[in-house]
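Peer 1: Pasting the sequence and the predicted coordinates here, then a few questions.
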Amino acid sequence: MTTTPRPAAVITAFRPGPSLVAAVRSVLGQLDRVVVVDDGSPDAGTAAHDDLLLECSSLGATVVHHGTNRGIGAALNTGIREVRGADVDLTHVLTMDQDSELPPDFVTGLLAAERDAMASGVMVGMTSPGAVDTVRRQGTDRGRAFEPGGEPIQSGLLLPVATLEAVGEFDESLVIDGVDTDYWLRALDLGLAAVVAPGVSLSHRLGNPVVLPGGRQLPFVVASEFRYHYQWRNLLRLVRRHGRRHPGWAAGAVVRATRHLAIVTVLAPGRRGRLREAASGVRAGLRGETGSRRG
């Protein structure tokens, strides 16, 4: 194995738009290998969809297809297996969404933060950027080379191969929301820390902005209605799985989810649909359902 870092990237895609091509371009400016996993997009076979993926291939990305939509956990696992099988000297995997775009020196910044943390005796399990768009991670403004990190988001996350070997694959039964949270908590259970690169930021669309009549935009985003089913179902499941070992995380996660739902119920259009989906997710979580939703 080489001691020089050899990262590769995995980009998950579903019903991709032009942002996927921009994501691939931004990664290939910094890494030699990128795998795009098209997770059973329903528009596969259309000219627009196939032309996008063909452009990604022409840029140098490897494109892998799922025949059906299996969720982000399965897409990540497929992409990671692909890049690991193609490069025995691989040292890291950078995971990304199709709506993320790397600024210059993003990967270099994450690797530098990991290196400095390890030199300080930290067992680094993953490294994430200090800011996502204009949202800065707490405690990243002190001018240090790295900071201890809390719960990261999946896009822009740098995972050493050693972490992948220790923690294992992402939980595909969660399908979408909570996949990154579960992986982070499993890493913590093994003594692997999450760290943050303070000077590194990621361009990533976190959701749909809420715009009031008159054009005023509120300082938070709202997810698609169906996501509230998975958010609440998987929250219950992860609290059951990890709550005893991580009670602070569990309490905070419940408070944040409840607060968010309350705010968007009051201020954002579509409240009935979101409440219906959240209630459906709670019932599914209590029943212990996993995988893609039933009915």
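Peer 2: Yes, it's here.
Peer 1: From now on I want contacts and neighbour counts done on CA atoms only, so please keep to that.
Peer 2: Will do.
Peer 1: Any idea how many residues pack against the closest residue to Arg33 other than its chain neighbours?
Peer 2: Distances taken as CA to CA, 6 or more residues apart in numbering place Ala8 nearest to Arg33, at 5.1 Å, with adjacent residues excluded. As a burial measure, Ala8 scores 25 neighbours (other CA atoms under 10 Å).
Peer 1: And Ala8, how close does it get to Gly191?
Peer 2: As defined by CA to CA, to the nearest Å, Ala8 lies at a distance of 24 Å from Gly191.
Peer 1: Got another one to weigh against that:
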Amino acid sequence: MNPNPLTDAPVVWAVFSTFRPGPGAVRAVSSVIDQVAGVVVVDDGSGEAADEALAALVGLGALVHRETENVGIAAALNDGIRIAREHGAAQVVTFDQDSEVPEGFVETLQRAAAAAAADGVRVGVVVPERFAAVRQARGAASASYTDAANVIQSGMLIPAEVLDAVGELRADFFIDLVDTEYELRLRREGFAVLAALGIRLGHALGTPYRREVFGRQVRLPGIPPEITLSTPFRYFYRVRNRIVLDREYLFAAPRQILCDTLFDGVHFVNALWVARPRRALWRLYRAAITAALRGRMGRMPAPLVPVAARIAWAAPVHEPAAEAQR
């Protein structure tokens, strides 16, 4: 570990959330451990199945904290952030277990944060310009940073003073849109959400499927030929949290809320079209809407777990190389 990767920079720690980690988590931690003063790994209730991988992470030098039950990614990261701060972290960078952190990544985030602060910007968080294939940077750029939007929490640099000012990640969201809620909250409180230029965080975004209707691929201007589908149970959280987010931030960020809601709405319809049995996903949607309207946050109700487990996606996997040959 490097206690001071950037001369005179604040002490920075990495915080990982894991669930049933495998070799990928070991590679992820290995890729960043020499860039930071320390690494905290919070395992989100994996149980004995995670023993081998977590032991390997301890062997690398990471501090491992094990949740006794599955508390959700926001709560797990919050616990990790608290542990990092107890060990002297002035900044933290949050990661998922399958992130691929390139050399110099953390230093680039810190340089961008320092440059923005020197320019009088009230820095909230800094993310990489690119997350996998997604470009998070927006707006006019300086030499090292620019505004960001629709940010993803993996690879996000958060100063301790920002956590003190606006609070932790929203644990009652459990999973999905946790990063978006934090982004909107920061902006509402007058903080800037920035992207560090010239860096990319490698990450698996899920399985891409061909976008089809009645067995034929849909090709429309501006619409990607594929749809990236999440694990079915996550659609409960995506729908519920989208409604809650819209209700709380519509007037603070109307353009972003309306655009994101339209995009999500199209995605939810596409997912419903290819779900089998379709009625099972529709049941998740109805339960999510009810939960949002009644303020029922936290984990998905237990009776919905077997419902979500029955859902499969009836769509062919999108293979760009094969598509290009057609």
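Peer 2: That came through, no problem. Source: prediction; values computed, not measured.
Peer 1: hmm, back to that, okay but the residue nearest to Arg33 of structure 1 is in contact with Val93, surely?
Peer 2: Yes - counting by CA atoms under 8 Å, Val93 is a contact partner of Ala8 of structure 1 at 5.1 Å.
Peer 1: Please, where are all the strands along structure 1?
Peer 2: Per DSSP state E, structure 1 carries strands over the ranges 7-13, 34-39, 62-66, 92-97, 100-101, 124-132, 135-136, 147-148, 157-160, 193-204, 208-211, 217-222.
Peer 1: how many degrees apart are the fourth one and strand 193-204 in direction?
Peer 2: It refers to strand 92-97 of structure 1. Computed by axes from the mean of the first three to the mean of the last three CA atoms, to 10 degrees, the angle separating strand 92-97 of structure 1 from strand 193-204 equals 40 degrees.
Peer 1: so what secondary structure elements neighbour strand 92-97 of structure 1?
Peer 2: Judged by 3 or more CA pairs under 8 Å, 6 or more residues apart in numbering; DSSP states H and E, strand 92-97 of structure 1 is in contact with strand 7-13, strand 157-160.
Peer 1: List just the one of the ones you listed that sits closest to Ala48 of structure 1.
Peer 2: With CA to CA, the closest approach to Ala48 of structure 1 among these belongs to strand 7-13: 14.3 Å.
Peer 1: Find me the equivalent region of that closest one in structure 2.
Peer 2: Using TM-score structural alignment, strand 7-13 of structure 1 corresponds to residues 12-18 of structure 2.
Peer 1: Just give me how far the matching stretch sits from the chain centre.
Peer 2: 13 Å (CA atoms, centre = their mean, to the nearest Å).
Peer 1: with structure 1 superposed, average distance for it?
Peer 2: Compared with structure 1 after the fit, stretch 12-18 of structure 2 shows a mean deviation of 0.4 Å (mean CA distance after the TM-score superposition for structure 1).
Peer 1: and for that stretch, what are the contacting residues?
Peer 2: With contacts defined as CA atoms under 8 Å, 6 or more residues apart in numbering, stretch 12-18 of structure 2 is touched by 4, 25, 32-33, 36-44, 73, 76-77, 80-81, 84, 89-97.
Peer 1: Only whichever of these are buried, select them in PyMOL.
Peer 2: To isolate in PyMOL the members of the contacts of stretch 12-18 of structure 2 that are buried, counting by 16 or more other CA atoms under 10 Å, one can use:
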select buried, resi 25+32+33+36+37+38+39+40+41+42+43+44+73+76+77+80+81+84+89+90+91+92+93+94+95+96+97
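Peer 1: how about the nearest residue to the equivalent of Arg286 of structure 2 over in structure 1, chain neighbours excluded?
Peer 2: Using TM-score structural alignment, the equivalent of Arg286 of structure 2 in structure 1 is Ala279. Once flanking residues are discounted, Ala279 of structure 1 sits nearest to His229: 7.3 Å by CA to CA, 6+ apart.
Peer 1: got a list of what that neighbour touches?
Peer 2: His229 of structure 1 makes contact with Glu277, Ala278, Ala279, Ser280, Gly281, Val282, according to CA under 8 Å, 6+ apart.
Peer 1: Now find how far off-centre the longest helix anywhere in structure 1 is within its chain.
Peer 2: Scanning structure 1 for the longest helix, with DSSP state H as the assignment, gives helix 247-267. Relative to the centre of its chain, helix 247-267 of structure 1 is centred 19 Å away, using CA atoms, centre = their mean.
Peer 1: which of the contacts of His229 of structure 1 also appear as contacts in structure 2?
Peer 2: Of the contacts of His229 of structure 1, the ones still in contact in structure 2 (both residues aligned by TM-score structural alignment, their matches' CA atoms under 8 Å) are Glu277, Ala278, Ser280, Gly281.
Peer 1: Start and end of stretch 259-276 of structure 1, how far apart?
Peer 2: End-to-end distance of stretch 259-276 of structure 1 (CA to CA): 17 Å.
Peer 1: quick one: contacts of that stretch?
Peer 2: Val210, Val211, Leu212, Val222, Glu225, Phe226, Tyr228.
Peer 1: Mind doing that once more with 6 Å?
Peer 2: Glu225 (CA atoms under 6 Å, 6 or more residues apart in numbering).
Peer 1: what comes up buried for that stretch?
Peer 2: Leu261, Val264, Thr265, Ala268, Arg271, Arg274, Leu275.
Peer 1: All set now, cheers.
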